[in-house]
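>>> pasting the structure only:
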């Protein structure tokens, strides 16, 4: 049985990898493991050891804490995590492509786009 924390960490690994446009093979090569192991980490099938998470964080250029972000918004109940957010957006390729495109926009324009999106979502 997959532990919810392992699943969350795996999703964060996948999210960061996709955001950077890195393949599982490329990440595996940087960390010195096989890409199948990255697949298992990303699905939460295998736990990531502390030292391996450190290596992955370095390869993805994020602090180790990145992989645990969003855990505060979830409350443990009987060993499981109750998500208070919609379906897993990090597994949606379209959402990740949108994120990549968004961060490719210069910061001043990106801020204006963000403000526009906020106004449009409030109007909906």
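Done, it's in. The structure presented is a predicted model; accordingly, all values stated were derived computationally and were not measured.

>>> contacts and neighbour counts: CA atoms only from here.
Fine.

>>> neighbours of the residue nearest to residue 9 when sequence neighbours are not counted, just the number please.
Leaving out its chain neighbours, the residue that sits closest to residue 9 by C-alpha to C-alpha, 6 or more residues apart in numbering is residue 67, at 5.1 Å. Applying other C-alpha atoms under 10 Å, we find 22 residues neighbouring residue 67.

>>> need the contact list for residue 67.
Residue 67 makes contact with 8-10, 12-13, according to C-alpha atoms under 8 Å, 6 or more residues apart in numbering.

>>> wait, isn't residue 10 in contact with residue 44?
Yes - if you go by C-alpha atoms under 8 Å, residue 10 and residue 44 touch, sitting 5.4 Å apart.

>>> For the two, indicate the residue with more neighbours.
Neighbour tally, residue 10 and residue 44, criterion other C-alpha under 10 Å: the higher count belongs to residue 10, 25 against 21.

>>> Nearest residue to the more buried one in space, please, no chain neighbours.
In space, residue 10 is closest to residue 42, 3.7 Å off (C-alpha to C-alpha, 6+ apart).

>>> my guess is the one you found meets residue 16, correct?
No - Residue 42 lies out of contact with residue 16 (C-alpha under 8 Å); the separation is 10.8 Å.

>>> one more structure, for comparison:
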């Protein structure tokens, strides 16, 4: 096919519409938010650690601003994770992302990413007595069976 009759190439990662964040940027932002929350870091504290403002972290977390590769590297180091963490799970939503179907909002997504779950896990590990922790797990299991 000659060059003037070739269909235009779609740039990977390009937003589907003006002002709309790309679903991949949203996914990376959600992973950033999840990890920051797991570590109990505020946006301000993380921003200070890598020389940004907390507003910039907010924009990354919502996908409004894209994270450059060098900044992603800085974030991974500050959050003590591998860079690949940010893309984990995207394989499942990649077809949707390419088709511009929005990814599931964080509050409706994986329960392990919800603030309540993270707070529960933190509280659990603050319990020093192993026997008490086991009893708590058994209590949660028995309550989970009730309906």
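Now that the structure is in, tell me what you want to look at. Keep in mind that what you see is a predicted model, and the values were worked out from it rather than measured.

>>> TM-score of the superposed pair?
The TM-score (TM-score structural alignment, normalised by the length of the first structure) is 0.75; 121 aligned residues with a C-alpha RMSD of 2.8 Å.

>>> Would you mind measuring from the residue nearest to residue 10 of the first structure to residue 15 of the first structure?
9 Å (C-alpha to C-alpha, to the nearest Å).

>>> Just tell me what the residue nearest to residue 10 of the first structure corresponds to in the second structure.
When the second structure is aligned by TM-score structural alignment, the residue opposite residue 42 of the first structure is residue 61.

>>> doesn't residue 44 make contact with residue 3 of the first structure?
Yes - counting by C-alpha under 8 Å, residue 44 is a contact partner of residue 3 of the first structure at 7.3 Å.

>>> Quick one: residues contacting residue 111 of the first structure.
With C-alpha under 8 Å, 6+ apart, residue 111 of the first structure has no contacts at all.

>>> Secondary structure class of it, three-state.
Under DSSP: H, G, I helix; E, B strand; the rest coil, the three-state class of residue 111 of the first structure is helix.

>>> Equivalent analysis for residue 21 of the second structure, please.
Here residue 21 of the second structure is recorded as coil under three-state DSSP.

>>> Can you find the partner of it in the first structure?
Using TM-score structural alignment, residue 21 of the second structure pairs with residue 2 in the first structure.

>>> and that match, what does it touch?
Under the criterion of C-alpha under 8 Å, 6+ apart, the neighbours of residue 2 of the first structure are 44-45.

>>> That one and residue 12 of the first structure, how far apart?
Applying C-alpha to C-alpha, the value for residue 2 of the first structure to residue 12 of the first structure is 15 Å.

>>> likewise residue 3 of the first structure?
15 Å.

>>> higher neighbour count, these two?
residue 12 (20 against 14).

>>> Nearest residue to that one in space, please, no chain neighbours.
Using C-alpha to C-alpha, 6+ apart and skipping the chain neighbours, the partner closest in space to residue 12 of the first structure is residue 67 (5.3 Å).

>>> What's the match for the one you found in the second structure?
Using TM-score structural alignment, residue 67 of the first structure lines up with residue 86 in the second structure.

>>> helix/strand/coil for the residue most central in space within the second structure?
Nearest to the geometric centre of the second structure sits residue 31, at 1.4 Å (C-alpha atoms, centre = their mean). Secondary structure, three-state DSSP: residue 31 of the second structure is helix.
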